[in-house]
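Visitor: Provided below are the primary sequence and the corresponding predicted coordinates.
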Amino acid sequence: MPKEWTAKQEREYEHIKDSARKRGASAERAKEIGARTVNKIRARAGQTKTASPTSIKGKSPQQRGGQRSGHGGPKGLTRDQLYNEARQRNIKGRSTMTKAELAEALGKD
């Protein structure tokens, strides 16, 4: 447990990790899912020194409830996540692209 986490956050991490394992995720992937979720909650609460815009904006992990986990609803990365990757790869015209166009430009279609 990172020293910055509270006891409640540690319990949340363990619960999320156990739940992911029950759904069939590997032990390593379950740890990652739990840590990312707790760290996003911490970022939204202002408990971290730095936080990405995608961690602060949008729905919290509890509100989203697995919407991007591949069980119906929007799938895959968000437009902002695709845009950030396009920026890192220096793809021209990315600011005017739609989510579908960004995915195609990145080869994620």
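Guide: Yes, it's here.
Visitor: all contacts plus neighbour counts: C-alpha atoms, from now on.
Guide: Fine.
Visitor: show me what contacts the residue most central in space within the chain?
Guide: With the centre of the chain defined as its mean C-alpha position, the nearest residue by CA atoms, centre = their mean is residue 36, 6.8 Å away. Contacts for residue 36 (CA atoms under 8 Å, 6 or more residues apart in numbering) come out as none.
Visitor: One more to weigh against that first structure:
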Amino acid sequence: MPAGSSSKRERQYEHIKESAEQRGESAGRAKEIAARTVNKERARSGESRTASRSSTQDMSSGRRGGHRSGDRTGSKGPTYDQLYNEARQRGIDGRSHMNKEQLQRALDSGKG
């Protein structure tokens, strides 16, 4: 956990990390899952300086409950907002006019 984080967020981080390890995730992957979840909750509650739209407007981590956890069987993949943010970071032109499928294709092709 980053320095200066609250004890509540530290407990939350440890709990999520331990749960992920019990499910069989590697230590590194468990830390990543815990950090992402805690950071999202911090953004949703206004505890962070910056927050992406997908962090503040998406359903909460607790409510989602692994709904988009990457379960390769029938998963619809990342959300439109997640794809859009990645396309923005990669500098893909025309992204604001693309739908989810077009964004996925542009990111897969390495366009940009």
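Guide: Arrived safely. Quick caveat: nothing in here was measured; it's all calculated off a predicted structure.
Visitor: Would you report the TM-score computed for these chains?
Guide: TM-score of the superposed chains, computed with TM-score structural alignment, normalised by the length of structure 1, equals 0.84; 108 aligned residues with a CA RMSD of 1.9 Å.
Visitor: measure the residue nearest to the centre of structure 1 to residue 99 of structure 1 for me?
Guide: From residue 36 of structure 1 across to residue 99 of structure 1, the span is 23 Å (CA to CA, to the nearest Å).
Visitor: Ok, residue 92 of structure 1 next?
Guide: Separation of residue 92 of structure 1 from residue 99 of structure 1 (CA to CA): 15 Å.
Visitor: quick one: which of those two has more around it?
Guide: Using other CA atoms under 10 Å as the criterion, residue 92 of structure 1 and residue 99 rank with residue 99 on top: 17 against 11.
Visitor: what comes up buried for the biggest helix by length in structure 1?
Guide: Among the elements of type helix in structure 1, defined by DSSP state H, the one spanning the most residues is helix 27-44. Neighbour counts using 16 or more other CA atoms under 10 Å place 30-31, 33-35, 37-44 of helix 27-44 of structure 1 among the buried residues.
Visitor: how far does that helix sit from the chain's center?
Guide: Its chain's C-alpha centre lies 8 Å from the corresponding centre of helix 27-44 of structure 1 when counted by CA atoms, centre = their mean, to the nearest Å.
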